[in-house]
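Chemist: build me a model:
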Amino acid sequence: MSALFEPFEVIPAIDMQDGDVVQLVQGERGTGTQYGDPVVAANQWVEAGAETLHLVDLDGAFEGERMNATAVDAILESVDIPVQLGGGIRTIDDATSLLDRGVDRIILGTAAVENPTLVAELADSYPNRVVVSLDAADGEVVVSGWTESTGVDPAVAAARFADYGACGILFTDIDVEGTLEGIQSSVTARVVDAVDIPVIASGGVASIDDVQSLYTTGAAAVVVGTALYENKFTLTDAMGAVENN
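Modeler: Next up is the predicted model:
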């Protein structure tokens, strides 16, 4: 396995919509709770000990065009830890522009599913900087801002993208995303078992026990959003719990 995340990381999510931090429930528009300025959030997470930041341009995910570029640029200028970004990255030009501007890792979702050779081309030019996002609902990969089902099993898709050169898989369980009702670790475990590259787990984390459960699946990291913003636990406590395992 790559040293992309060693040791296991708890990564704060900064999902952006209309210039604000927003956390959606099960990926559905109109369900978001706003949590303020993305740049303020980024700096707060860095101060809390984050080792990586996970940025998502939700407008880009839904519309296919990145709408929060100003906030992303401001975050890149204000933090000194790795930043990974997804949402609305559809072309080679989109990807290379972000990578050359300072984004450490890009996350390809819809574009990867629709054009897998895009992953191979970018991975060849930018080794260890291309992550593929697989969002699953009802056991199938979904795309276009979680609105279209592909009928593809996420474990099968993960193995395919590992072969194309992805340095990691971001797996989001949409069935529990943003609900604060807990995770479905068996779903993540299937994806982890299908590949030899790091899997970043996401979706449904409501407690430190959930973080520990995802750690035991063999996932390399977990992205946490709503639970941190709603103060269900602190980033420091979550990282400490895993380090003590």
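Chemist: hey, let's count contacts and neighbours off CA atoms from now on
Modeler: OK.
Chemist: packing partners of the helix or strand hosting Val72?
Modeler: Counting by DSSP states H and E, the element that carries Val72 is helix 69-78. Judged by 3 or more Cα pairs under 8 Å, 6 or more residues apart in numbering; DSSP states H and E, helix 69-78 is in contact with helix 38-47.
Chemist: quick one: buried residues of the helix it packs on?
Modeler: Pro38, Val39, Ala41, Ala42, Asn43, Trp45, Val46 (16 or more other Cα atoms under 10 Å).
Chemist: so which of the residues you listed is the closest to Asp237?
Modeler: Trp45 (13.2 Å; Cα to Cα).
Chemist: one more to line up against the first:
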Amino acid sequence: MTTDAFTVVPAVDLRDGEVVQLVQGERGTDRRYGDPVEAAERWLDQGATTLHLVDLDGAFEGERINADAVERIVETVPETVTVQLGGGIRTVDDAVELLDLGIDRVILGTAAVEDPDIVAAISERRPDSVVVSLDAKDGEVVVEGWTEGTGLAPAEAAQRYADLGATGILFTNVDVEGKLEGVRTEPVADLVDAVSIPVIASGGVATIDDVLALREAGAASVVVGSALYEGEFTLEAALAALDAED
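Modeler: Below is the predicted model of the structure:
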């Protein structure tokens, strides 16, 4: 994973075979946006170079329920586009199976917290393939679909996973996730300072200014969901704004 080209990464969150967005990860807050392959194709047409897939059923239930939808997206995406996937990945074999399917990077959340050595085990078999997801509420890393606290601070956890071979950290600020009320850059900047591997920011993006602020905070890229699906701004406009500032 490189930090050279900061970009906007569209989220394709899957539940029951459809694209959804949740507010602060709460079940029952689903906003549905149709077929996942159509969503992926739309973002590719607008210039996406990376897609961020999340199996929300997998995150909640611990099983990759949306496997068919994931496979359809992978079959659609050209090799020049990076695909990363999280949700329901609990074992080394789960991860390797997905990487063999064509996923470029697997994202581990609960599994990495419960068994940090899984990061090293997957990295040994498939180098540069593991991103660890650190979701934080009130400054504490949470797991199991954002429902259980761990007592870990994000910076402390990130350092551990960097040492174990993680190629990046996906940091989601659940306090602002899905609310379209703006980002908080301080936690991102603190995490960037704590580790030498790239930090992917997620949560709260409502405007192109939020995107630019996260780049200024040192993030390697930013995952955007609700703002794109709700038409707050277009992916094309965000990418153009990044180019204009280079």
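Chemist: fetch the TM-score of the aligned pair.
Modeler: Once superposed, the chains reach a TM-score of 0.98 (TM-score structural alignment, normalised by the length of the first structure), with 243 aligned residues with a Cα RMSD of 0.8 Å.
Chemist: sorry, back to before: reformat the buried residues of helix 38-47 of the first structure as CSV; add distance to Leu235 of the first structure.
Modeler: What follows is those, written out as CSV (distance: Cα to Cα, whole Å):
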residue, distance to Leu235 of the first structure
Pro38, 17
Val39, 18
Ala41, 13
Ala42, 13
Asn43, 13
Trp45, 8
Val46, 10
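Chemist: and the furthest pair within those residues?
Modeler: Pairwise over the buried residues of helix 38-47 of the first structure, using Cα to Cα, the maximum falls at Pro38 and Val46, 12.3 Å.
Chemist: and the end-to-end length of stretch 78-91 of the second structure?
Modeler: For stretch 78-91 of the second structure, the first-to-last residue distance is 27 Å (Cα to Cα, to the nearest Å).
Chemist: would you check the span in the second structure matched by the helix holding Val72 of the first structure?
Modeler: For helix 69-78 of the first structure, the aligned range in the second structure is residues 67-76, judged by TM-score structural alignment.
Chemist: where's Val37 of the second structure relative to Gly87 of the second structure, distance?
Modeler: For Val37 of the second structure, the distance to Gly87 of the second structure - Cα to Cα - is 18 Å.
Chemist: coming back round to it: distance from the helix or strand following the helix holding Val72 of the first structure to the second structure after superposition?
Modeler: Sequence-wise, the next helix or strand downstream of helix 69-78 of the first structure (DSSP H and E) is strand 83-86. In the superposition against the second structure, strand 83-86 of the first structure averages 0.3 Å from its aligned positions (mean Cα distance after the TM-score superposition for the first structure).
Chemist: what about the helix or strand following strand 83-86 of the first structure, how far off from the second structure?
Modeler: Next helix or strand after strand 83-86 of the first structure toward the C-terminus (DSSP H and E): helix 92-101. Taking mean Cα distance after the TM-score superposition for the first structure, the mean distance separating helix 92-101 of the first structure from the aligned residues in the second structure is 0.6 Å.
Chemist: give the buried residues for helix 92-101 of the first structure.
Modeler: Within helix 92-101 of the first structure, the residues that count as buried by 16+ other Cα under 10 Å are Ala95, Thr96, Leu98, Leu99.
Chemist: need the contact list for the spatially most central residue of the first structure.
Modeler: Among the residues of the first structure, the one closest to the centroid is Leu170, at 5.3 Å (Cα atoms, centre = their mean). When contacts are counted by Cα atoms under 8 Å, 6 or more residues apart in numbering, Leu170 of the first structure touches Ile107, Val131, Val132, Ser133, Leu134, Val199, Ile200, Ala201, Ser202.
Chemist: could you look up the SS state of it?
Modeler: strand (DSSP: H, G, I helix; E, B strand; the rest coil).
Chemist: now it: how far from Phe161 of the first structure?
Modeler: From Leu170 of the first structure over to Phe161 of the first structure (counting by Cα to Cα), the distance is 11 Å.
Chemist: how about the nearest residue to Asp35 of the second structure, chain neighbours excluded?
Modeler: Excluding its sequence neighbours, the residue lying closest to Asp35 of the second structure (Cα to Cα, 6 or more residues apart in numbering) is Glu18, at 5.4 Å.
Chemist: what number of residues lie near the one you found?
Modeler: Neighbours of Glu18 of the second structure under the rule other Cα atoms under 10 Å: 18.
Chemist: residue in the first structure paired with it?
Modeler: Checking TM-score structural alignment: Glu18 of the second structure goes with Asp20.
Chemist: where does that match sit relative to Glu177 of the first structure, distance-wise?
Modeler: 19 Å.
Chemist: now swap in Val222 of the first structure and tell me
Modeler: For Val222 of the first structure relative to Glu177 of the first structure (Cα to Cα), the value is 13 Å.
Chemist: quick check: neighbours shared by those two?
Modeler: Ser202.
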